[in-house]
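Participant: predicted structure and sequence below. I'll ask about it afterward.
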Amino acid sequence: MKYHAIDRELFIKNRKDFMAQMKPNSLAVFNSNDIYPISADSTMPFEQHRDILYLSGVDQEESILVLFPDCPKEKHREILFLKETNEHIAVWEGEKLTKEAALKTSGIKTVYWLQDMEKVMFEIMTQCDTVYINTNEHYRASVETETREDRFTKWLKAKYPAHAIAKSNPILQRLRSIKDQIELDIMQHACDITEKGFRRILNFVKPGVWEFEIEAELMHEFLRHRSKGFAYTPIIASGNNANVLHYIENNQQCKSGDLILFDIAAEYANYKSDLSRTIPVNGRYTDRQKEVYNAVNRVKNEATKLLVPGTLWEQYHVEVGKLMTSELLGLGLLDKADVQNENPDWPAYKKYFMHGTSHHIGLDTHDYGLLHEPMQANMVFTVEPGIYIPNEGFGIRLEDDVVIQEKDEPFNLMRNIPIEAEEIEDLMNG
């Protein structure tokens, strides 16, 4: 890993919090992700399953975590099964976790090699009544691939059909959505790396540059600060490309007079940041571009103030819709008749602002969090309104990541990243 080691106290606390919610005499199992093949002997870069990472800090393939708080044998209350390392593996693949290193990383004392898993599992399965399996129940999940977790669950249910089954996901949705200070510090670091990348491109962008050249500059800056790179597939959308919400080709030349909509951000230690900014290719917004830009910025600022403990996500979006409707009326994009005759299921403002304003962010870009439950302190949300005007050849989106506070206004993790139109012009022309 490129990143500095995370304080294992985070993982010790996360396991304690998870086990406190488990049923009596129950056991929970979490698997790492596979390394996914491409073709021949090519594979995709390994990405650890966020749940086992959250509970153990283990960022390595072929790993299993077992939690059994009521186990009669104390040493089996927390177990890690790891791929056995040796000198040959160290030479060909790089060093894997030793049992000592796994303890240092996770705080888990009992570490077995994976070859002992079935034998140890048989012993502890005879001592428990319920097994927590880990399914992906995120509201945006659409998974066609059978995961390592899926295969393990299939094996477990076939081998031990008499055990009751419970779900880990509802517990994890609640736990992972509320960030520990260690997590907030890591996310702040990811945002700080993103800031470095954004400031770099403000000095780089000029008429004639290609979108992929800007992407390369960002990747350079992210990597040199110990990030693996982009937190998600980057969007660098000049001109009318900005009106394609998930434009990722990044293969067009940027022309004077156009805007570039960026949805780009760095990850750090598997935690994500998520930034949107919109800048002028030639360093100056037109009057109309600035008028729309400032409208989006006002919506973002007012929407941020609504992110307080107790707010319901669905109601929040209704309120943001009212803010956006007011701005679109002021810009002449909507008139009163449009609003009076709107379809309540697809309000008039949706013609120009068709996506949601906020989502949870953390170990995943669209992180865990139960949207039907009220917001709580130490949840982290994006705030990302936009106005998209294909007829005028541009779209504008602005986005920051903010931490909900118990009593104060949300804390902006991206407070140091330039956003005011005049500041961006000054930096691009400085």
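Facilitator: Thanks, I have it. Numbering: from 1, shown residues only.

Participant: rest of the way, CA atoms for contacts and neighbours
Facilitator: Fine.

Participant: show me what contacts F198?
Facilitator: Counting by Cα atoms under 8 Å, 6 or more residues apart in numbering, F198 makes contact with 218, 417.

Participant: can you tell me the SS state at the residue of the chain most remote from its centre?
Facilitator: Taking Cα atoms, centre = their mean, the residue of the chain most remote from its mean C-alpha position is A337, at 39.2 Å. When classified by DSSP: H, G, I helix; E, B strand; the rest coil, A337 comes out as helix.

Participant: and the gap between it and N343?
Facilitator: 12 Å (Cα to Cα, to the nearest Å).

Participant: please apply the same query to R277.
Facilitator: From R277 to N343 the distance is 30 Å (Cα to Cα).

Participant: the two - which one has more neighbours?
Facilitator: Taking neighbours as other Cα atoms under 10 Å, R277 and N343 compare with R277 leading, 23 against 10.

Participant: and the next element down the chain from the helix or strand harbouring that one?
Facilitator: R277 is located in strand 275-280, with elements delineated by DSSP states H and E. Next in sequence after strand 275-280, counting helices and strands by DSSP H and E, comes helix 287-305.

Participant: ok, back up a step: what sits up against the strand holding R277?
Facilitator: Strand 275-280 has contacts (Cα under 8 Å, 6+ apart) with 194, 256-265, 285, 384, 396-401, 419, 424.

Participant: pretty sure N270 is touching L363, no?
Facilitator: Yes - between N270 and L363 there is a contact at 5.9 Å, judged by Cα atoms under 8 Å.

Participant: let's bring in a second one:
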Amino acid sequence: MRYKPLDKEVFINNRSRLRKLLPKNAVAVLNANDIMPTNADGNMRFRTNNDQYYLSGVDQEESILVIAPDFPNESLREILFLKETNDEIAIWEGAKLTREQATKRSGVQTVKWLSEFEKVFRTIMMEADTVFLNTNEHIRAVPDVETRDSRFIKECRQQYPLHNYRRIAPLMHDLRAVKSPGELDMMQTACDITEKGFRRVLNFTKPGVKEYEVEAEYLHEFVRRGSRGFAYDPIIAGGFNACVLHYTDNSMELQDGDLMLMDVGAEYGNYNADMSRTIPVNGRFTERQRKVYDAVLRVMKEAMQLLTPGNTIPEYHREVGKLMERELLGLKLLDTTDIRTQNPEWPAYKKFFMHGTSHHIGLDVHDVGNIYKEIKPGMVFTVEPGIYIREENIGIRLENDIVIRENGFTDLMENIPLEAEEIEEIMNSRS
């Protein structure tokens, strides 16, 4: 394992918080993700189911977590079912968790092998009234691929058709949205690793370098510091490519006089960072580039002040839209006629700033959390305004990750260079 795992008390507390939300005689079941195939006998790197990980700390395929708080036999109120290792698996893949190791990591006292699941689960179901099952209910998800949870839902409903079935996703969204101190430490580490990568890139970037070479510099720094790599497909976009919001080819040569937009973040211990920076390829902003950069930076700083307890993301986005409108007027990209005649459903500023400003971040980069519920202390959000002027080959996005506090916020990326002067100074002081 590359990362130092969270203390088991984090997962014990997470399960305790979930139990308080479950009705009497309920049982909750969460499955690990599948190992996804590529072609022939190839597989993608395994990524655990984040809901199950949040409750157990177990980062292993085929595991099942069952929580039945009111079951008469106390030893069966929390159970982890794991894939049993053997000599062949140990030789080809490495040994899996032992029961003792699983208990040490999760705090779950009862750990059984998967071969015991059907019998034990039937025993629990005979005393249960309500069954909470898991699905991926992210607002932006397109669930084309059947998951282990999805298959289990079909099997469970077929075998136990008369139970009351409910969704656990809304409960998990509320729990996961507010981060514990241990989770924030993991996210801070991911942000610190991202900082090291960015500083490395500032010393590397120059005209003639390929976008994928910049990507390689980040990856080198991330992996050498204990990350498994990028939290998401990195965007390394020079010139006009920066105006393509989800550009990930990263294949072009960087040109003198262009800007390079980078949307990257390191993963650490299953937690993620999400950073955007835009830098001049030759180390100096032009006058026009600097004006646009400063406009985006002003919106970013003011937007951070608006992410306060009690606000909601839709209302916050409306307020940020007004900030961006002001800046676009100052840049003469909009005029008062554009504002007066705009479509309220698609305001004029969206021609140059067409995406949202903030989203939850945590175990998922676009983390779960209900955007219509009030913001609470302990939530973590990105703040990422941008201006994209396709006619001028200018695309600028700036993004930090911040923790909401009772009064104010903590910027997890406060040590990552952001001011234009600092970026230019670092780029021009390299040997």
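Facilitator: Good, I have the coordinates. This one's a predicted model, so the numbers in the text were calculated from it and none came from an experiment.

Participant: TM-score of the superposed pair?
Facilitator: Overlay of the two chains. TM-score (TM-score structural alignment, normalised by the length of structure 1): 0.99; 429 aligned residues with a Cα RMSD of 0.6 Å.

Participant: all helices of structure 1, in order?
Facilitator: Remark: helices assigned in structure 1 by DSSP state H are 9-19, 50-56, 87-92, 99-106, 117-125, 148-159, 169-177, 181-202, 211-223, 287-305, 313-330, 336-340, 421-429.

Participant: between the last one and strand 275-280, how many degrees?
Facilitator: Looking back up the chat, that one is helix 421-429 of structure 1. Put simply, helix 421-429 of structure 1 runs at 70 degrees to strand 275-280, going by axes from the mean of the first three to the mean of the last three Cα atoms, to 10 degrees.

Participant: mean shift of helix 421-429 of structure 1 relative to structure 2?
Facilitator: After superposition onto structure 2, the mean distance of helix 421-429 of structure 1 to its aligned counterpart is 0.2 Å, using mean Cα distance after the TM-score superposition for structure 1.

Participant: look up the closest residue to the residue minimising distance to the centre of structure 1, ignoring the ones flanking it.
Facilitator: Centroid check for structure 1 by Cα atoms, centre = their mean gives T365 as the closest residue, at 1.7 Å. Leaving aside its sequence neighbours, T365 of structure 1 sits nearest to K272 (Cα to Cα, 6 or more residues apart in numbering; 5.7 Å).

Participant: the counterpart of the one you found in structure 2: what's it in contact with?
Facilitator: Taking TM-score structural alignment, K272 of structure 1 has N272 as its aligned residue in structure 2. N272 of structure 2 makes contact with 187, 190-191, 231, 265-266, 361-365, according to Cα under 8 Å, 6+ apart.

Participant: among these, which two are most distant?
Facilitator: C191 and D364 (14.4 Å; Cα to Cα).

Participant: mind checking how far T85 of structure 2 is from T110 of structure 2?
Facilitator: As judged by Cα to Cα, T85 of structure 2 and T110 of structure 2 stand 17 Å apart.

Participant: kindly report the same for G310 of structure 2.
Facilitator: Distance from G310 of structure 2 to T110 of structure 2, by Cα to Cα: 40 Å.

Participant: the two: who's more crowded?
Facilitator: Neighbour count, other Cα under 10 Å: between G310 of structure 2 and T110, T110 has more, with 17 against 10.

Participant: once you drop chain neighbours, what's closest to the more buried one?
Facilitator: I79 (5.1 Å).

Participant: and the contacts of stretch 332-346 of structure 2?
Facilitator: Identification of contacts with stretch 332-346 of structure 2 by Cα under 8 Å, 6+ apart yields 325, 328-329, 347-349.

Participant: returning to what we had before: compare C191 and D364 of structure 2 (neighbour count), which wins?
Facilitator: Set C191 of structure 2 next to D364 and count neighbours by other Cα under 10 Å: C191 wins out with 28 against 16.

Participant: distance of the more buried one from R290 of structure 2?
Facilitator: For C191 of structure 2, the distance to R290 of structure 2 (Cα to Cα) stands at 26 Å.

Participant: cool, F71 of structure 2 as well?
Facilitator: Applying Cα to Cα to F71 of structure 2 and R290 of structure 2 gives a distance of 64 Å.

Participant: residues contacting K99 of structure 1?
Facilitator: If you count contacts by Cα under 8 Å, 6+ apart, K99 of structure 1 has them with 111-112.

Participant: please apply the same query to the one 5 residues further on.
Facilitator: The contact partners of K104 of structure 1, by Cα under 8 Å, 6+ apart, come to R8.

Participant: F30 of structure 1 versus that one, what's the distance?
Facilitator: 19 Å.

Participant: repeat that for F230 of structure 1.
Facilitator: Taking Cα to Cα, one finds F230 of structure 1 at 26 Å from F30 of structure 1.

Participant: what sits closest to A164 of structure 1 if chain neighbours are left out?
Facilitator: With Cα to Cα, 6+ apart as the criterion, A164 of structure 1 has its nearest non-adjacent residue at 4.5 Å, and that residue is T130.

Participant: typo on my end, T382 of structure 2
Facilitator: Computed as Cα to Cα, 6+ apart, the closest residue to T382 of structure 2 that is not its neighbour in sequence is D401, at 4.4 Å.

Participant: burial count for Y271 of structure 1?
Facilitator: A count of nearby residues for Y271 of structure 1, using other Cα under 10 Å, gives 24.

Participant: so who does it touch?
Facilitator: 183, 186-187, 190, 231, 362-364.
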